[in-house]
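**Q** can't give you the sequence, but here's the structure:
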């Protein structure tokens, strides 16, 4: 590859190949927090000790929740941070939590660092929600001012009604939908344009694109566009959703409003709430690029448009999400229904379980 490519700091190539700053672990001096470090899934924090990723002098970290329809296991990294060999042991205050390895040894050369998995046996776990405490003990002290690492693992032992079929299931506080996996399609009341939905494999960062054909079709409305229907089942209590407001993010492929008289549009409805019609590309005058096109988190860098809508959450149970594409140039990839569990990431949450 002839183009300079080592040392990117923004979208343009570096002017010369330049390695980023390198750091080495000091192996001649013991860490202030002792000889053992612990980190958990989705966190950059390390305990015991202080860093910018968790509360000052706290020895506790929170592990993402587990439930029967999503992740039932979460990883924990245990590694050497000191100069001494050390024996470690992990225990739980709940008999239904099991570990891939519950004890071991660490040496300072880094060859014995280990990732273990904590798994919840939901057949033995109590119904409902709870928190399990995990303790990781060391055969040596935790430095001069820190204590034994403690991890909080929350579980949600939810049960799906047996009569719920053909839809998505909430897991980890969200529902992530791949657009092509709709539950059903409601034909348009008037289909004079003879449009239909077509799957374009691979036209997505995750699975596929879904669009209207033919591409020469006119602009549509709720009476002339077929509706995509997604059945959803949620477990989150209404009190856990701030303001009873759900955020729904639609992810579409990068594009522009090539015809200013026909901006790309879609319509969205949850249950029987009012339909929201959304123009997700906001053009600017004088030929300037639309809002959100450029920048490190813009549409180009993300290879996607993100469009957000707010709806009212009425509580756990069955829900129906409807989506209408109103311009044939629009390609939708996925939708994220956030009940408080969507975390920042490039690709977004993986697809939720469905039946």
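**A** Arrived safely. Computed from a predicted model, the values in this text were never measured in an experiment.
**Q** CA atoms for contacts and neighbours, from now on please.
**A** OK.
**Q** so residue 138 sits against residue 36, correct?
**A** Yes. The pair residue 138 / residue 36 is scored as a contact, 7.2 Å apart, by Cα atoms under 8 Å.
**Q** these two - which one has more neighbours?
**A** For residue 138 versus residue 36, the count of surrounding residues by other Cα atoms under 10 Å is larger for residue 36: 34 against 23.
**Q** grab the nearest non-local neighbour of the more buried one.
**A** Counting by Cα to Cα, 6 or more residues apart in numbering, residue 36 lies nearest to residue 80, which is 4.9 Å off, once chain neighbours are set aside.
**Q** neighbours of that neighbour, how many?
**A** By the criterion of other Cα under 10 Å, residue 80 has 24 neighbours.
**Q** coming back round to it: between residue 138 and residue 36, what contacts are shared?
**A** residue 86 (Cα atoms under 8 Å, 6 or more residues apart in numbering).
**Q** picking up where we left off before, separation between the residue nearest to residue 36 and residue 293?
**A** Counting by Cα to Cα, to the nearest Å, the gap from residue 80 to residue 293 is 44 Å.
**Q** what's the burial count for the nearest residue in space to residue 328 that is not next to it in sequence?
**A** Leaving aside its sequence neighbours, residue 328 sits nearest to residue 212 (Cα to Cα, 6+ apart; 4.7 Å). By other Cα under 10 Å, the residues close to residue 212 number 23.
**Q** check the one 3 residues further on too.
**A** The local packing of residue 215 (other Cα under 10 Å) involves 12 other residues.
**Q** so it sits against residue 329, correct?
**A** Yes. Counting by Cα under 8 Å, residue 215 touches residue 329, with 6.5 Å between them.
**Q** about what we covered before: contacting residues around the residue nearest to residue 328?
**A** Remark: with contacts taken as Cα under 8 Å, 6+ apart, residue 212 is in contact with 195-198, 325, 327-331.
**Q** before we go on, here's another structure to hold up against the first:
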């Protein structure tokens, strides 16, 4: 799913989602604004992007988040976001530590992330039934820019661009 193809963008407390044109590998990104907004606790009515999707399988799925390589604007323990499916608890990901790019000096992983123009992270979720679901990409830190989200139900092969976006159908 391309980041700007969300079903719903939920803001709150002066925070809104903005589209970042032509960022990343395949399209436009989305980021919370303002960039100096305070860290958020994911869940409830906190800021998030929602993606409606239909899955034909059950069991574990891997959610791959293609993020722009960014630095944290606050002196905190890393740059974070969260993901959940349906009513499950959000899984918080620290992009700084998840990719091994947590050295304050230039390191090989940070070099790779910036040259590839992506910071690829993953979470694993369990889907209990086939059918319609809602994936939620939660804001935790303000400078996280999401480019693309891939839900791997099994068999996605590694590639530079990731798989093409699935067709979207509208009830309208």
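**A** Here it is on my side, so go on. All values reported here derive from a predicted model rather than from experimental measurement.
**Q** TM-score for the pair, please.
**A** In this superposition the chains share a TM-score of 0.85, using TM-score structural alignment, normalised by the length of structure 2; 165 aligned residues with a Cα RMSD of 2.1 Å.
**Q** buried ones only from the contacts of residue 212 of structure 1, please, as a PyMOL command.
**A** In PyMOL syntax, the buried subset of these is picked out as below (16 or more other Cα atoms under 10 Å):
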select buried, resi 195+196+197+325+327+328+329+330+331
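**Q** so can I have TSV of the contacts of residue 212 of structure 1 showing distance to residue 339 of structure 1?
**A** Output for those, formatted as TSV (distance: Cα to Cα, whole Å):
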residue	distance to residue 339 of structure 1
195	33
196	31
197	28
198	29
325	24
327	29
328	31
329	30
330	26
331	25
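**Q** filter the contacts of residue 212 of structure 1 down to the ones in strands?
**A** 196-198, 325, 331 (DSSP state E).
**Q** list the helices and strands the lengthiest strand in structure 1 packs on?
**A** Ranked by residue count, the top strand of structure 1 under DSSP E comes out as strand 128-138. Using 3 or more Cα pairs under 8 Å, 6 or more residues apart in numbering; DSSP states H and E, the elements in contact with strand 128-138 of structure 1 are strand 86-92, strand 150-157.
**Q** of those, which approaches residue 99 of structure 1 most closely?
**A** strand 86-92 (8.2 Å; Cα to Cα).
**Q** from residue 327 of structure 1, how far off is residue 312 of structure 1?
**A** In terms of Cα to Cα, residue 312 of structure 1 sits 26 Å off from residue 327 of structure 1.
**Q** same check on residue 305 of structure 1?
**A** Taking Cα to Cα as the measure, residue 305 of structure 1 falls 15 Å from residue 327 of structure 1.
**Q** same thing with residue 197 of structure 1?
**A** On the measure of Cα to Cα, residue 197 of structure 1 and residue 327 of structure 1 end up 12 Å apart.
**Q** over to residue 344 of structure 1?
**A** If you go by Cα to Cα, the gap between residue 344 of structure 1 and residue 327 of structure 1 works out to 29 Å.
**Q** buried ones in stretch 80-92 of structure 2?
**A** Result for stretch 80-92 of structure 2 [16+ other Cα under 10 Å]: buried residues 80-85, 90-92.
**Q** circling back to that earlier point, in CSV, list the ones in strands among the contacts of residue 212 of structure 1 along with distance to residue 238 of structure 1.
**A** Converted to CSV, those look like this (distance: Cα to Cα, whole Å):
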residue, distance to residue 238 of structure 1
196, 36
197, 34
198, 36
325, 30
331, 32
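**Q** nearest spatial neighbour of the aligned partner of residue 307 of structure 1 in structure 2, skipping sequence neighbours?
**A** Taking TM-score structural alignment, residue 307 of structure 1 has residue 121 as its aligned residue in structure 2. In space, residue 121 of structure 2 comes closest to residue 65 once its chain neighbours are excluded; the distance is 5.4 Å by Cα to Cα, 6+ apart.
**Q** who are the neighbours in contact with that neighbour?
**A** 120-122, 146-150.
**Q** would you map the helices across the stretch 101-250 of structure 1?
**A** Using DSSP state H, counting those that start in this stretch, no helices are found in the stretch 101-250 of structure 1.
**Q** pick out the residue nearest the middle of structure 2.
**A** residue 65 (4.3 Å; Cα atoms, centre = their mean).
**Q** tell me the spacing between the corresponding residue of structure 1 for that residue and residue 267 of structure 1.
**A** When structure 1 is aligned by TM-score structural alignment, the residue opposite residue 65 of structure 2 is residue 250. The spacing between residue 250 of structure 1 and residue 267 of structure 1, counted by Cα to Cα, is 11 Å.
**Q** same check on residue 211 of structure 1?
**A** Counting by Cα to Cα - residue 211 of structure 1 and residue 267 of structure 1 are separated by 14 Å.
**Q** which residues are in contact with each of these two?
**A** residue 325.
**Q** circling back to that earlier point, now the buried residues of stretch 80-92 of structure 2 in CSV, with distance to residue 7 of structure 2?
**A** CSV is the format used below for those (distance: Cα to Cα, whole Å):
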residue, distance to residue 7 of structure 2
80, 22
81, 18
82, 17
83, 15
84, 15
85, 14
90, 18
91, 20
92, 21
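**Q** can you pull out the strands in structure 2?
**A** 8-10, 16-23, 27-33, 48-55, 59-67, 80-85, 91-94, 119-127, 131-139, 146-152.
**Q** ok, residue 13 of structure 2 - how many residues close by?
**A** So residue 13 of structure 2, with other Cα under 10 Å, has 10 neighbours.
**Q** OK, contacts around it?
**A** With Cα under 8 Å, 6+ apart, residue 13 of structure 2 has no contacts at all.
**Q** residue in structure 1 paired with residue 154 of structure 2?
**A** The alignment partner of residue 154 of structure 2 in structure 1, by TM-score structural alignment, is residue 340.
**Q** quick check: that match touching residue 235?
**A** No. Applying Cα under 8 Å, one finds residue 340 of structure 1 not in contact with residue 235, separated by 12.0 Å.
**Q** ok, these two, which is more surrounded?
**A** Using other Cα under 10 Å, the more surrounded residue of residue 340 of structure 1 and residue 235 is residue 235, with 20 against 15.
**Q** quick one: the closest residue to residue 113 of structure 2 other than its chain neighbours from residue 106 of structure 2, how far?
**A** The spatially closest residue to residue 113 of structure 2, leaving aside those adjacent along the chain, is residue 119, at 5.3 Å (Cα to Cα, 6+ apart). The spacing between residue 119 of structure 2 and residue 106 of structure 2, counted by Cα to Cα, is 15 Å.
**Q** thanks again, I'm all set now.
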